[in-house]
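Engineer: Okay, here's the prediction I keep looking at, along with the sequence it came from:
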Amino acid sequence: MKLVIFGLTITSSWGNGHATTYRGLVRELERRGHQVTFFERQAPWYAANRDLPAPPYCRTILYDSIDDCFATYAYEIAGADWVIIGSYVPDGIEAGERVTGLKGVPVAFYDIDTPVTLANLAAGTCQYLRPELIPRYQLYLSFTGGPTLREIEDRYGAPAARPLYCSVDPELHYPDPEAEPRWDLGYLGTYSPDRQPPLERLLCAPARDWPQGRFVVAGPQYPTAISWPRNTHRIEHLAPREHRGFYCSQRFTLNVTRAEMVRAGYSPSVRLFEAAACAVPVISDRWEGLESFFAPGNELLVADGPADVLRYLRDLPETARRELGEKARARVLSSHTAAHRAAELEEYLIRAAFSY
């Protein structure tokens, strides 16, 4: 198939989880024989932090405005077998209006931020999607599964809402048997106000209660006013190529989920899969549907508070810790790689094309 994707970014991983998702997915689509053109709106913050300016597995087009984009590339867009528009795309509403108006071109919406999108739709504040557009998308692909899919169909009239979860690139994330853990517990994620309270509860509080422990938080945009524990190291930003080394330098890694994702459930984070692919044991907050991706207590540990975290860090035998990480890695490789997602997407597109 000839696929056109309008996404937030594929060239820069700075401050977002979209780029790594698209990179793995598009690369695997190309390996399956599909031709992908990726349209990305120019943004100064991404232009200054492009860690993959020219992905080798797709044609990447940077545009300044939707008007310029369609004026220059209308023929190519109209000739696609499918057009996919992602969440948080600047001018995503106008792009959706134009593409769904093309005759003979099926269109899908790929929501990498589903609970946030639905909350903003309900509040009338969504900048990249309108309720009236949803029935015009033949497929609504969602990072969130479970009951949310039925809501998208029943409340908003989507013809077909299907899960297309985040995934991991096993070519970038794998164990390092030579690595010596520098930290007892680490966390990787961009600052978010709703993620900060659980981060305080599940990392900062244990760090303060265990001065001998070693902790680390990596990610951009954290306010300077945050008071980190003295035994917690801060790293401002890590490019995707540095994620593996970061995970492999931890005894355990922490997964913290945004509040909207916790309320919706069935919303795994890409960091969850990345750490597990490196065979690093994950300590996660609790949310509905978690057991659909990993078996709690067997492939992953769940913490409700600081005492749970400290018990895992200080009391779990080393052999049990390693076994937990290996089981998580096996689960990821069997179900949650970019290759799995590309195959799932291909099947969705083929099935939906028959009913278009």
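Structural biologist: The structure has been received and is ready for your questions.

Engineer: can we go C-alpha only for contacts and neighbour counts from here?
Structural biologist: Noted.

Engineer: measure W228 to G189 for me?
Structural biologist: 15 Å (C-alpha to C-alpha, to the nearest Å).

Engineer: same question, E346
Structural biologist: Separation of E346 from G189 (C-alpha to C-alpha): 30 Å.

Engineer: and what of L141?
Structural biologist: For L141, the distance to G189 - C-alpha to C-alpha - is 23 Å.

Engineer: And these two? Which one has more around it.
Structural biologist: Applying other C-alpha atoms under 10 Å to L141 and G189 shows that L141 carries more neighbours, namely 26 against 23.

Engineer: What segments of this structure are strands?
Structural biologist: Assigned by DSSP state E, the strands in the chain fall at 2-6, 35-41, 59-63, 82-86, 107-111, 139-142, 161-163, 183-188, 215-218, 232-235, 250-255, 282-284, 301-302.

Engineer: Next, format the ones you listed as JSON lines and append distance to A71.
Structural biologist: As requested, the strands of the chain are exported to JSON lines (distance: least, C-alpha to C-alpha, whole Å):
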{"stretch": "strand 2-6", "distance to A71": "15"}
{"stretch": "strand 35-41", "distance to A71": "14"}
{"stretch": "strand 59-63", "distance to A71": "11"}
{"stretch": "strand 82-86", "distance to A71": "17"}
{"stretch": "strand 107-111", "distance to A71": "19"}
{"stretch": "strand 139-142", "distance to A71": "26"}
{"stretch": "strand 161-163", "distance to A71": "31"}
{"stretch": "strand 183-188", "distance to A71": "40"}
{"stretch": "strand 215-218", "distance to A71": "41"}
{"stretch": "strand 232-235", "distance to A71": "42"}
{"stretch": "strand 250-255", "distance to A71": "43"}
{"stretch": "strand 282-284", "distance to A71": "47"}
{"stretch": "strand 301-302", "distance to A71": "51"}
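
Engineer: In addition, the following structure is provided for comparison:
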Amino acid sequence: MRVAFYGSSLLSSYWNGAATYYRGVLSALAASGHQITFYEPDAFDRQSHRDIEPPNYASVVVYPATEEGVRRVVAEASSADVVVKASGVGVFDDTLLAGVMTAARPSAVRIFWDVDAPATLAEIAGAVDHPIRRALPGLDAVLTYGGGRPVIDAYSALGAKACLPIYNGLDPATHHPVPANPALAADLLFLGNRLPDRERRVEHFFLAPAEAMPDRSFLLVGSGWGDKRISTNVRLFGHAGTGQHNVLNSSALAVLNVARDSMASVGFSPATRVFEAAGAGACLITDYWEGIELFLRPDEEVLVARDDADVIRHLSELTPSRARQIGERALARVLSDHTYRQRAALVETFLADASARRRAMVVL
């Protein structure tokens, strides 16, 4: 199938947490023979912070973040068998959604792919005339980055014909164990940009333990942390492209995952960092969120912390041997159960069924 995908960016992870998710799912779909065109705006300085050049699994169209640029790419939706508008493009989101779904031909499968369902649902719940709510009746489905049953039920109540979570996963060709770099060694690594709905939790689960453990080393990676008050045992790394993630994850004793507020409250939304760290064979400590046991077994494949005291306890008890054992088990689990090829298989099954229904409707 020819897929037209309108998202934030495939080429750059700069202020774009969905990048590795898009890459994993779309590369796996392309491997099954689908032809993908990814449309991304030239916005937020992302094009000057590319992690990758245009890949062989997708044609990438970078368009000006202007009304004329949007009009041009919207028109191209008419040639696709599947039209996907992702949430969080960042510019002209409402115009893109209405435009590409209107431009799609009658037989095309129409999808809204929500990469931040808890935040989207909070935004549209009380807005009966919200563009997303207006679009739902004409869509074949909402696919989501995660959220489990709470998100499925919420979208169904708003009128979605179907809601299918497609969780983050592992692309083993991209994220895998590499030799540690002693210059990047730390007892605990946190990799994530400074975001308003995550900062409080980073303070609680990362910065507070660092302050309480002055004899241990902590590495904070990501954009926006430069003016944050931190203890002297915390080193700042700045933005790290996806090509640096393996060595960062492989060099720390443990890697911390901290969910954003909305993701933690809804649950069933493992971040990309969970699978990237596990894919590198790292020992992962994650803050608690509902459904973690569906992805990794607590105390065997992941360490779970409900508060800063748990993080301190885990680090105090963790030996290099124990960390290595947890990381090896996590790697085996994600390779067995949580690859993007497996995620893409779910998408393919849905697309085949939805396409058949669309064709039948056109014939009638």
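Structural biologist: The structure has been received and is ready for your questions. What you are looking at is a predicted structure, and each value in this text was computed from that prediction instead of being measured.

Engineer: so G327 of structure 2 sits right up against E301, yeah?
Structural biologist: Yes - G327 of structure 2 lies in contact with E301 (C-alpha atoms under 8 Å); the separation is 6.7 Å.

Engineer: Identify the contacts common to these two.
Structural biologist: The overlap between the contact sets of G327 of structure 2 and E301 (C-alpha atoms under 8 Å, 6 or more residues apart in numbering) consists of C283, L284.

Engineer: What's the match for A338 of structure 1 in structure 2?
Structural biologist: When structure 2 is aligned by TM-score structural alignment, the residue opposite A338 of structure 1 is Y340.

Engineer: do you know how far the residue nearest to its match when sequence neighbours are not counted is from A31 of structure 2?
Structural biologist: Nearest residue to Y340 of structure 2 in three dimensions, chain neighbours excluded: G169, at 5.1 Å (C-alpha to C-alpha, 6 or more residues apart in numbering). Per C-alpha to C-alpha, G169 of structure 2 is found 16 Å from A31 of structure 2.

Engineer: For D227 of structure 2, grab the count of nearby residues.
Structural biologist: Each residue near D227 of structure 2 was counted by other C-alpha under 10 Å, and the total is 6.

Engineer: Repeat that for T190 of structure 1.
Structural biologist: Residues lying near T190 of structure 1 (other C-alpha under 10 Å) number 18.

Engineer: matching residues in structure 1 for stretch 236-250 of structure 2?
Structural biologist: Stretch 236-250 of structure 2 maps onto residues 234-248 of structure 1, going by TM-score structural alignment.

Engineer: Give the aligned equivalent of L313 of structure 1 in structure 2.
Structural biologist: Aligned partner of L313 of structure 1 by TM-score structural alignment: L315.

Engineer: right, and the match of A338 of structure 1 touches R23 too?
Structural biologist: No - using C-alpha under 8 Å, Y340 of structure 2 is not in contact with R23; the gap is 9.3 Å.

Engineer: More neighbours: which of these two?
Structural biologist: Y340 (27 against 20).

Engineer: Identify the residues contacting the more buried one.
Structural biologist: Taking C-alpha under 8 Å, 6+ apart, we find Y340 of structure 2 in contact with G24, V25, A28, N168, G169, L170, D171.

Engineer: again, only using 10 Å
Structural biologist: Residues near Y340 of structure 2 by C-alpha atoms under 10 Å, 6 or more residues apart in numbering: 21-29, 166-172, 334, 346.

Engineer: is it true that G69 of structure 2 touches V91?
Structural biologist: No - G69 of structure 2 lies out of contact with V91 (C-alpha atoms under 10 Å); the separation is 11.1 Å.

Engineer: That'll do, ta.
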